[in-house]
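1. return atomic coordinates for the entry below.
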Amino acid sequence: MREVLAAAHDWHLRRIPFGLATVVASSAGSITGPGDLLAVDPTGDVRGGIPAGCVESAVLDAAAETLRTGRARLARYPVGDDGPWPARPGCAGIIEVLLRRVTADHLTARSLAALAGPDPVAVATVVGGPAPFAAELILGRDRTEGTLGAADLDGWAADQAAELPAGAAVRRYGHRPGVRVLFQVAPAAPQMLLFGATAVAAALARIGADLGYRVVVCDPRPAFATVARMPDAHEVHRAWPHRMLAATPVTPDTVLCLLGHDPRYEIPLLRAALTTPAGYLAVLGSRATHEARLAHLRADGVPEAQLARLRAPAGLDLGGRRPVETALAIAAEVVAWRHGGTGRPLSGLTGPIHAARSSDLPAAAAR
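-> Purely as a prediction, here's the structure:
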């Protein structure tokens, strides 16, 4: 999704129209779900994709056609059974896709920019029923833009958006058939705080940004704490880490990693970090180095319950040594922590590969 939003922003700045396909609902397995995006510009440059590869080419063709005609519509793709698109076992169903042409002056361009921004926002879009088709309402923390066509519908959408979790889902307003509304809800981007502007930090910043984190890198060394060295970080600070952390809001979804090996700030930073509610708190270094850290922190009176929060050495055991491999190991552990994964090979597990995704299309609707 980040790739599509970044491309949409670039096309918007250059006033290039594009075709946009948004998955509204799916009962065809769990890999495709509401909110998946595919976009194509007039040259055929494609960004994003529909994870259900069996219909991806058809969706691309439809998005390109919508770019040419400008006619917004809802397309339905029956997968498996008697439909034209074959399905793997367990993936039969129907995929619904909203197709729109987006221009620089279109409200959709501003809604995509809002979804890509750092602030919490919800975008409501009419996808069916007695209301203007594809009408949009942007519900931000400090502003509202657009309308779904009626004040009562807008008020209901605002109430729904306030209760929905992050992600995308369809809700109905009124008795069936009612008005079907697609909600895309983006909370404030969680923070990834990286202390130590190392090669591992540069690689992890890139991965963290792709995972949807707002990445902040901090290092007191002027030669290392530069935007040129950390191009994918949203912020780069030259400061003492423990002092910067004291002025930074930290929440339970914050990722905090100590990636440097500077004894001047390591212990003060860890003492400060262990008093925060950061959900993921990790440190690079050997086991012997970490034991020395723990001894120092115990001597400073840090309770064992707090010390137990430290993940050290940081990351999953992937066997790599290069900076990018170390960053990948840390990112893998972050993803497992964030989504409740085991970190074990899928080949050794049973049951569904992916957790079920929200959809208003019951499985029975596909038959």
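
2. C-alpha from now on. contacts and neighbour counts both.
-> Noted.

3. in stretch 208-226, what's buried?
-> Neighbour counts over stretch 208-226 (16 or more other C-alpha atoms under 10 Å) mark 208-209, 212-220, 224-226 as buried.

4. looking at those, which are in strands?
-> Among the buried residues of stretch 208-226, the members falling in strands (DSSP state E) are 214, 215, 216, 217, 218.

5. burial count for residue 254?
-> Using other C-alpha atoms under 10 Å, residue 254 has 21 neighbouring residues.

6. which residues touch the closest residue to residue 317 other than its chain neighbours?
-> Nearest non-adjacent residue to residue 317, counting by C-alpha to C-alpha, 6 or more residues apart in numbering: residue 329, 6.8 Å away. Going by C-alpha atoms under 8 Å, 6 or more residues apart in numbering, residue 329 touches 314, 315, 316, 317, 318.

7. before we move on, what about residue 245?
-> Residue 245 neighbours (C-alpha under 8 Å, 6+ apart): 269, 272, 273.

8. buried subset of those, written for ChimeraX?
-> Buried members of these, defined by 16+ other C-alpha under 10 Å, are picked up in ChimeraX with:
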select :269,273
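
9. pick out the residue nearest the middle of the protein.
-> residue 212 (4.1 Å; C-alpha atoms, centre = their mean).

10. for the comparison step, fold the sequence that follows:
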Amino acid sequence: MLNIAATLSRWCRNRCPFAVATVTTATGSTPLPVGTSMAVDADGRVAGSISGGCVDGAVHDLCHRLLAENGTPEHARFDSSDDDAWAAGLMCGGSITVYVQRIHPDDQDHLAIALASAADEQPVTLVQIIEAADPLLARRILPLLEPGTPLPCPPVPARLAAAATAVQRGGVSSLVRSPAGPGCASVSALVHTRRPAPDMLIFGAVEFADALSQAGRFLGYHVTVCDARPVFATKDRFPHAHRVVTDWPHRFLAAATTDERTAVCVLTHDTKFDIPLLRDALQRDIGYIGAMGSRRTHERRLELLRAQGVSPDALKRLNSPIGLDVGAATPQETAVSITAEILARTRGRPGTPLADTSGPIHPRALAAAPTS
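-> Here you go, the predicted structure:
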């Protein structure tokens, strides 16, 4: 659902009823993960896609009928082994289950607030109740909030909240179930979650940085461009960056918070900037570290980093010359080359053409969070 938060937020503000269809299970070869949603409003306008196009027509019809009939929620399964599913277009060999629900914003005021936060790229977790005996919970979409946060909605049940919190920490939307217990009915819910955007730190206010900041933002990174030269490090030159900083690169990195999802791209081509920065970056648990330059520049860089005491194992983490070999020439093409390498490295893939590989095309989703 968070994939179409901006549109749903607007429909909620305008008090427009809509039907939303969400993938609750996905097995085999499926293009989009659990939690992906498609919605249809009363005028037939569509937001999102749940299958990359192949079953969207059938899902649109389900949503339109549910809206017209003011119907109860439905589950629909599309499987390539079924003739009907082939007719609907699911030819990829996988299987998906879709939950279709009618929503009127007047019934869930809190939803507009949560979706507006998601549309503003804020981290949000929504608990969409799929099955519940309690009429106060049935068909609700509840934000997972810190205890004591005021919002006009019932709280997520404690046992379900624990499972939702586990999904939130993992950052991958999942279906969870809280089994029945003494005084408690079972509840099933789809937990939609989005972690804060990972950071892309681009060092060097050069033309390549402008194209890379645009590509990084498109991929969902929070992009910072840093350069020690104030005449070059300006927001006008890098309109796609979330932040443009004038500082020495190594000094900026020293104060920055990084993690295993951070991408560091060094485009400065100047050893007085590169070496202190790379020395410090290679000591951190950073998901991707790349540096631009020729092969000769790379060899010289390695010599200087060894002289700074950087270990051989740490040097293996340096992607230099930066990017995959796709024949890139322009800054825009180079940005594609770099971001393709970032995806491959951070996801543990070799960057091999799919035609030369076997096995699953799409990365496996994490298993549903356990409940206690």
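
11. ok so, going back, alignment lookup: the residue nearest to the centre of the first structure to the second structure.
-> In the second structure, the residue matched to residue 212 of the first structure (TM-score structural alignment) is residue 220.

12. how close does the closest residue to that match other than its chain neighbours sit to residue 155 of the second structure?
-> Taking C-alpha to C-alpha, 6+ apart, and ignoring the residues beside it in sequence, residue 220 of the second structure has residue 197 as its nearest neighbour in space, at 6.3 Å. Separation of residue 197 of the second structure from residue 155 of the second structure (C-alpha to C-alpha, to the nearest Å): 26 Å.

13. do the same with residue 232 of the second structure
-> 50 Å.

14. likewise residue 97 of the second structure?
-> 27 Å.

15. most neighbours among the contacts of residue 329 of the first structure, which one is it?
-> Compared across these, residue 314 has the highest neighbour count, 23 neighbours, by other C-alpha under 10 Å.

16. identify the residue of the second structure aligned to that one.
-> Correspondence of residue 314 of the first structure to the second structure, assessed by TM-score structural alignment: residue 322.

17. confirm that that match sits in a strand.
-> No: the assignment for residue 322 of the second structure (DSSP: H, G, I helix; E, B strand; the rest coil) gives coil, which keeps it out of a strand.

18. so what does residue 225 of the first structure match up with in the second structure?
-> By TM-score structural alignment, residue 225 of the first structure lines up with residue 233 in the second structure.

19. kindly report the same for residue 188 of the first structure.
-> By TM-score structural alignment, residue 188 of the first structure lines up with residue 196.

20. can you list contacts of stretch 353-361 of the first structure?
-> Residues contacting stretch 353-361 of the first structure (C-alpha under 8 Å, 6+ apart): 24-27, 30-34, 94, 168-171, 346.

21. widest-spaced pair of these?
-> Within those, 171 and 346 form the most distant pair, 33.1 Å apart (C-alpha to C-alpha).

22. the more surrounded of the two?
-> residue 171 (17 against 11).

23. quick one: residues contacting whatever residue of the second structure lines up with residue 166 of the first structure.
-> With TM-score structural alignment as the criterion, the equivalent of residue 166 of the first structure in the second structure is residue 171. Applying C-alpha under 8 Å, 6+ apart to residue 171 of the second structure gives the contacts 193, 194, 195.

24. thought the last one was touching residue 123?
-> Going back to what we said before, that points to residue 195 of the second structure. Yes: using C-alpha atoms under 8 Å, residue 195 of the second structure is in contact with residue 123, at 5.3 Å.

25. quickly find the element holding the counterpart of residue 355 of the first structure in the second structure.
-> Counting by TM-score structural alignment, residue 355 of the first structure lines up with residue 363 in the second structure. Residue 363 of the second structure belongs to no helix or strand when assigned by DSSP states H and E.

26. against residue 141 of the second structure, how distant is residue 167 of the second structure?
-> Distance from residue 167 of the second structure to residue 141 of the second structure, by C-alpha to C-alpha: 16 Å.

27. same check, this time on residue 19 of the second structure
-> According to C-alpha to C-alpha, residue 19 of the second structure and residue 141 of the second structure sit 13 Å apart.

28. what comes into contact with stretch 40-55 of the second structure?
-> 3-4, 7, 16-23, 30-32, 36-39, 56, 60, 63-64, 67, 78, 88-91.

29. wait, I meant stretch 114-127 of the second structure
-> Under the criterion C-alpha under 8 Å, 6+ apart, residues 2, 5-6, 8-9, 141-144, 156, 164, 168, 189-197 lie in contact with stretch 114-127 of the second structure.
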